[in-house]
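Engineer: next comes the sequence, and after it the predicted model I'd like to discuss.
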Amino acid sequence: MPSIRSAPACIWICTSGNLIMAGVLCRNLVYLVREAYFGFVGDLAFVDSAGDDDPQYSGLGTRWRLLYVEAHLATQS
């Protein structure tokens, strides 16, 4: 069994105190919310500053940064 530090990262997202998404698997450069009907304006994505790996808990905030993407940018192809 992998330790929490080497396991894939998951995220729980709340807006205005309400849980809108739970246990979403965090992937590099993949939008987390993706649907406007969840009540979250815009989107979130992790970016790997040292390669192209999916986030791990041990590197959150240093190697992997969570970015907010404004709604008008998140809907562009």
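Structural biologist: Arrived safely, thanks for sending.

Engineer: from now on I want contacts and neighbour counts done on CA atoms only, so please keep to that.
Structural biologist: Noted.

Engineer: can you name the element that comes right after the strand ranked longest in the chain?
Structural biologist: Criterion DSSP state E: the longest strand present in the chain is strand 18-25. Of the helices and strands lying after strand 18-25 in sequence (DSSP states H and E), the nearest is strand 43-48.

Engineer: just checking, what packs against that next one?
Structural biologist: strand 64-69 (3 or more C-alpha pairs under 8 Å, 6 or more residues apart in numbering; DSSP states H and E).

Engineer: now the strand it packs on and strand 43-48, what's the angle there?
Structural biologist: Put simply, strand 64-69 runs at 150 degrees to strand 43-48, going by axes from the mean of the first three to the mean of the last three C-alpha atoms, to 10 degrees.

Engineer: want to compare, so here's the second one:
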Amino acid sequence: MSESRDNMISAIKEIVVPTFRNMRFRGSFPHFRRERGEQFDLLTFQFSSWGGRFAAAAGIGSWFISIERKESSTQ
């Protein structure tokens, strides 16, 4: 890994991850999730292979949709 990537990871783990934990996110770096009843939130970090950059991706899902799709695909 590059030094810039190592520095970004260290800063995210020191500053961002504790904030995520306080917001009830679980998981391990770089993938986090939070359940909220029938919904869940997803957060992940992706790093550039050229170094010096990263992206944070966020998503919202529903257990209802996941269950519904699984049931319909088995019929």
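Structural biologist: Received it, and whenever you're ready, just let me know what you need. Please read these numbers as outputs of a predicted model, since none were measured by experiment.

Engineer: superposing both, give me the TM-score.
Structural biologist: Once superposed, chain against chain, the TM-score is 0.39 (TM-score structural alignment, normalised by the length of structure 2); 52 aligned residues with a C-alpha RMSD of 4.1 Å.

Engineer: just to revisit the earlier point, other SSEs contacting the longest strand of structure 1?
Structural biologist: Packed next to strand 18-25 of structure 1, using 3+ C-alpha pairs under 8 Å, 6+ apart, are strand 10-15.

Engineer: counting neighbours, what do you get for the nearest residue to Ser62 of structure 2 once chain neighbours are set aside?
Structural biologist: With C-alpha to C-alpha, 6 or more residues apart in numbering as the criterion, Ser62 of structure 2 has its nearest non-adjacent residue at 4.3 Å, and that residue is Gln39. By the criterion of other C-alpha atoms under 10 Å, Gln39 of structure 2 has 13 neighbours.

Engineer: contacting residues for Gln39 of structure 2?
Structural biologist: Ile60, Gly61, Ser62, Trp63, Phe64 (C-alpha atoms under 8 Å, 6 or more residues apart in numbering).

Engineer: relative to Ala11 of structure 2, how far out is it?
Structural biologist: Separation of Gln39 of structure 2 from Ala11 of structure 2 (C-alpha to C-alpha, to the nearest Å) stands at 29 Å.

Engineer: ok, now Thr44 of structure 2?
Structural biologist: 15 Å.

Engineer: among the two, which residue is more densely surrounded?
Structural biologist: Using other C-alpha under 10 Å as the criterion, Thr44 of structure 2 and Ala11 rank with Thr44 on top: 16 against 12.

Engineer: thank you, goodbye.
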